[in-house]
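**Student:** below: sequence and its predicted model.
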Amino acid sequence: MADHAHNLRARLHTAHQPGAVGVITRGTTGYNRLRRCDRWMAHHAGIRRLLRDAPEPLAIDLGYGASHTTTVEWARWLRRITPDVRVIGLEIDPERVLPPREGVHFELGGFELAGHRPHLVRAFNVLRQYDVSQVTSTWAMVCERLAPGGLYVEGTCDELGRRASWVTLDAHGPRSLTLAWDPHDVDTPSDVAERLPKILIHRNVPGENIHALLQRLDAAWERCAGWSPHGPRIRWRHTLDLLREEGLPFEASRRPIRDNLITVPWEIVDPGAAQPGTAGD
């Protein structure tokens, strides 16, 4: 069981910058830690269209932490979509704000986005250190500051980036949940549960939608055990085929990628929605 003792209530302000909204977090990061989300973004049709259609595309990495590493890596991935994308890293700790490097600018700021109107915002391992009651308010604060059609990707991953999950939001709220993992790092899909986004991690109990989804993934994975000799990637592809036949809605990947991954509509895991077959359907 993951240790969540650090998930204490954080006050949504900081004494260092009166206009900035947030709290200084531990800021741990590392090379390639966010690679699974980076790859997903680089091949996501909606994100590609959003950045290519924008006359001056702007992407913000919110709360990049004690190192600029993952922000610079993200910028490289986004430049594969459009080389003129402008990338800004925002940090609420003044001591972490750096001079520009590798085409990326760094500024002081938090959930208010330092007055910018970006087309794309990424925040990883930030809300994990907040209280769950603060998630929806910070989501709303970011989303109302997006450029028209903008997207906000908020998620969590482990220290080495082998297990990750993220929620994609727009101006209307959450749209989807993505689970992604190193095919050789988990025994069952539900192993990624320890890195669910803050809004869902405490909901992984019987009777909750996220728990039902993970159990469904595990059941399909087990039924595809015959493909194990071909490796976990091939087994997962057949698991997805089975889930599709069973009627689970999820986004089809534009191309095969090295990660085991699934993106489902938010209503499948929405904590406020009734489970299929329960009262209120």
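**Tutor:** Looks like it arrived, so ask away.
**Student:** CA only for contacts and neighbour counts going forward, please
**Tutor:** Will do.
**Student:** centroid residue for the protein?
**Tutor:** Trp166 (2.4 Å; CA atoms, centre = their mean).
**Student:** where exactly do the helices run in the stretch 151-281 of the chain?
**Tutor:** Secondary structure of the stretch 151-281 of the chain (DSSP state H, counting those that start in this stretch): helices at 198-201, 209-223, 232-245.
**Student:** excluding its backbone neighbours, what's nearest the residue nearest to the centre of the chain?
**Tutor:** Gly155 (3.8 Å; CA to CA, 6 or more residues apart in numbering).
**Student:** run the chain-centre distance for stretch 53-67.
**Tutor:** 14 Å (CA atoms, centre = their mean, to the nearest Å).
**Student:** make that stretch 18-37, sorry
**Tutor:** Centre-to-centre, stretch 18-37 and its host chain are 12 Å apart (CA atoms, centre = their mean).
**Student:** and if you look at stretch 232-246?
**Tutor:** With CA atoms, centre = their mean, you get 22 Å for stretch 232-246.
**Student:** how long is stretch 77-95 end to end?
**Tutor:** 26 Å (CA to CA, to the nearest Å).
**Student:** next: stretch 17-27.
**Tutor:** 18 Å.
**Student:** just stretch 241-259 next, same as before
**Tutor:** Terminal-residue distance, stretch 241-259 (CA to CA): 16 Å.
**Student:** ok now it, how far from the chain's centre?
**Tutor:** 18 Å.
**Student:** so Gly149 sits in a helix?
**Tutor:** No. Gly149: not assigned to a helix; according to DSSP: H, G, I helix; E, B strand; the rest coil it is coil.
**Student:** correct me, but it touches Leu50?
**Tutor:** Yes. Using CA atoms under 8 Å, Gly149 is in contact with Leu50, at 7.3 Å.
**Student:** who's more crowded, these two?
**Tutor:** Leu50 (18 against 14; other CA atoms under 10 Å).
**Student:** where's the more buried one, which helix or strand?
**Tutor:** Assessed by DSSP states H and E, Leu50 sits inside helix 45-53.
**Student:** identify the residues contacting that helix?
**Tutor:** Identification of contacts with helix 45-53 by CA atoms under 8 Å, 6 or more residues apart in numbering yields Met41, Ala42, Pro57, Leu58, Ile81, Thr82, Val85, His119, Gly149, Gly150, Leu151, Arg254.
**Student:** which residue packs closest to Ala220, ignoring adjacent ones?
**Tutor:** Counting by CA to CA, 6+ apart, the residue nearest Ala220 is Thr239, at 5.7 Å.
**Student:** okay, one more to line up with it:
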Amino acid sequence: MRARTGRPSGEITRGTTGHNRLRRADRFLTAVYGSLLVSAERPLVVDLGYGASHVTTTELFWRLRRVRPDVEVVGVEIDPVRVAAARPYQRPGLSFAYGGFELPVDRPPLIVRAFNVLRQYDEARAFAAWDLLRSRLAPHGVIVEGTCSEVGHRASWVALDAAGPRTVTLAARLAGFGSPADLAERLPKTLIHRNVPGEPVHAFLRDFEHCWQVAAPYGAYGMRARWTAAVERLAGAWPVAATPPLGGQRRWRLGEVTVPWTAVAPVLYTT
């Protein structure tokens, strides 16, 4: 995943984006890593591969500013046309830069958000991209890398630090939700091809689907009640995060479930 001389590391994506597409990930980020933002000196956040519109980077900027009013956010895109289109929306603390996984910023970022940028890569290159990004982080920094549906109603992401991946989160808009099986196609690139018998992530989704079916009677009280009941049952067999900030009733009612990376990591994965 090394860049050629003078050329950003990575490939141009389709650029699909839209208002509130990454709201679920942003909500997680501010809840789980808000204290990291508050305690850091001159926190810098990178939104990597923001796409054909500035909108999700701008939304991230305003959401983070509620937590840390002086946070700086840089949207990074490998398509120079997209960078040029976004720059009229710059403001103090919010800017846009041309680049890729090498992260062309003036100091190591505290947080990197990267969504829907690795889907076109094969698994090996996705892991290599993780390694490159991790090497660029500030001390105690984190990466939130994942995938979501076109309107953001189904999503999953991995949280990583300099030492490697730490957690995996599945998230859904519960209104109109079908079942946990619907989330399989939104797994991060490092997991999506491992959803086959014999792999931990396949067993996790299978058990989650079973818990969802068992929790069907709770649907009479709404989808949140059914999701929460299913996650509580799932926690009896899997190391589901059950306490804040990663888990517990508050996060479950939002349509989230988080487990350690080690619980679902590919069988042959090594850090």
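**Tutor:** That came through fine. What you see is a predicted model; the values in this text were computed from it and never measured.
**Student:** quick one: buried residues of the helix holding Leu50 of structure 1?
**Tutor:** Ile47, Arg48, Leu50, Leu51, Arg52 (16 or more other CA atoms under 10 Å).
**Student:** just the closest of those residues to Trp139 of structure 1, please.
**Tutor:** Ile47 (18.5 Å; CA to CA).
**Student:** quick one: closest of the helices of the stretch 151-281 of structure 1 to Ala274 of structure 1.
**Tutor:** With CA to CA as the yardstick, what comes closest out of these is helix 209-223 (7.7 Å).
**Student:** counterpart of that closest one in structure 2, which residues?
**Tutor:** Alignment of helix 209-223 of structure 1 against structure 2: residues 200-214, by TM-score structural alignment.
**Student:** check which residues of the matching stretch are buried.
**Tutor:** Buried residues in stretch 200-214 of structure 2 (16+ other CA under 10 Å): Pro200, Val201, His202, Phe204, Leu205, Arg206, Asp207, Phe208, Glu209, His210, Cys211, Trp212.
**Student:** in TSV, list the residues you listed along with distance to Ala97 of structure 2.
**Tutor:** Converted to TSV, the buried residues of stretch 200-214 of structure 2 look like this (distance: CA to CA, whole Å):
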residue	distance to Ala97 of structure 2
Pro200	38
Val201	36
His202	38
Phe204	39
Leu205	38
Arg206	42
Asp207	43
Phe208	40
Glu209	42
His210	45
Cys211	45
Trp212	43
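**Student:** where does stretch 42-51 of structure 2 end up in structure 1?
**Tutor:** Against structure 1, stretch 42-51 of structure 2 falls on residues 56-65 (TM-score structural alignment).
**Student:** now do that stretch: distance from first to last residue.
**Tutor:** Stretch 56-65 of structure 1: ends 26 Å apart by CA to CA.
**Student:** list of residues touching that stretch?
**Tutor:** Counting by CA under 8 Å, 6+ apart, residues outside stretch 56-65 of structure 1 touching it are 25-29, 51, 70-71, 84-92, 96, 110-111, 113, 117-124, 126.
**Student:** for Leu196 of structure 1, see how far away Leu177 of structure 1 is.
**Tutor:** In this view, Leu177 of structure 1 and Leu196 of structure 1 are 10 Å apart by CA to CA.
**Student:** got any residues that touch both of the two?
**Tutor:** Contacts common to Leu177 of structure 1 and Leu196, judged by CA under 8 Å, 6+ apart, are Ser165, Trp166.
**Student:** thinking again about what came up before, from the contacts of stretch 56-65 of structure 1, list the buried ones, please.
**Tutor:** For those, buried by 16+ other CA under 10 Å: 25, 29, 51, 70-71, 85-92, 96, 110-111, 113, 117-124, 126.
**Student:** mind listing which of the residues you listed are in strands?
**Tutor:** Cross-referencing these against strands under DSSP state E gives Arg86, Val87, Ile88, Gly89, Leu90, Glu91, Leu120, Val121, Arg122, Ala123, Phe124.
**Student:** mind listing what the last one touches?
**Tutor:** If you count contacts by CA under 8 Å, 6+ apart, Phe124 of structure 1 has them with Leu62, Gly63, Tyr64, Glu154, Gly155, Thr156, Cys157.
**Student:** wait, the fourth one touches Ala164, no?
**Tutor:** Just to be clear, that refers to Glu154 of structure 1. No. Using CA under 8 Å, Glu154 of structure 1 makes no contact with Ala164, being 10.8 Å away.
**Student:** compare the two and say which is more crowded by neighbours.
**Tutor:** Each of Glu154 of structure 1 and Ala164 has its neighbours counted (other CA under 10 Å); Ala164 has more, 30 against 24.
**Student:** aligned partner of the more buried one in structure 2?
**Tutor:** Under TM-score structural alignment, Ala164 of structure 1 pairs with Ala155 in structure 2.
**Student:** list the contacts of that match.
**Tutor:** Contacts of Ala155 of structure 2 (CA under 8 Å, 6+ apart): Arg24, Ala25, Gly146, Thr147, Cys148, Ser149, Leu170, Ala171, Ala172, Leu183, Arg186, Leu187.
**Student:** whatever residue of structure 1 lines up with the first one - how many residues pack around it?
**Tutor:** When you say that, I think you mean Arg24 of structure 2. Using TM-score structural alignment, the partner of Arg24 of structure 2 in structure 1 is Arg36. Neighbourhood size, Arg36 of structure 1 [other CA under 10 Å]: 24.
**Student:** please report how far Arg36 of structure 1 lies from Thr14 of structure 1.
**Tutor:** Distance from Arg36 of structure 1 to Thr14 of structure 1, by CA to CA: 31 Å.
**Student:** tell me the span between the first and last residue of stretch 48-61 of structure 2.
**Tutor:** Termini of stretch 48-61 of structure 2 sit 13 Å apart (CA to CA).
**Student:** how far does it sit from its chain's centre?
**Tutor:** Computed by CA atoms, centre = their mean, the separation of stretch 48-61 of structure 2 from the middle of its chain amounts to 14 Å.
**Student:** what of stretch 134-141 of structure 2?
**Tutor:** 16 Å.
**Student:** whereabouts in structure 1 does it align?
**Tutor:** With TM-score structural alignment as the criterion, stretch 134-141 of structure 2 aligns to 143-150.
**Student:** buried sites along the matching stretch?
**Tutor:** By neighbour count on 16+ other CA under 10 Å, the buried set for stretch 143-150 of structure 1 is Cys143, Glu144, Arg145, Leu146, Ala147, Gly150.
**Student:** that older thread, what about the residue nearest to the match of Ala164 of structure 1 when sequence neighbours are not counted, distance to Gly198 of structure 2?
**Tutor:** In this structure, Ala155 of structure 2 finds its nearest non-sequential neighbour in Cys148, 4.0 Å apart by CA to CA, 6+ apart. The gap separating Cys148 of structure 2 from Gly198 of structure 2 is 25 Å, by CA to CA.
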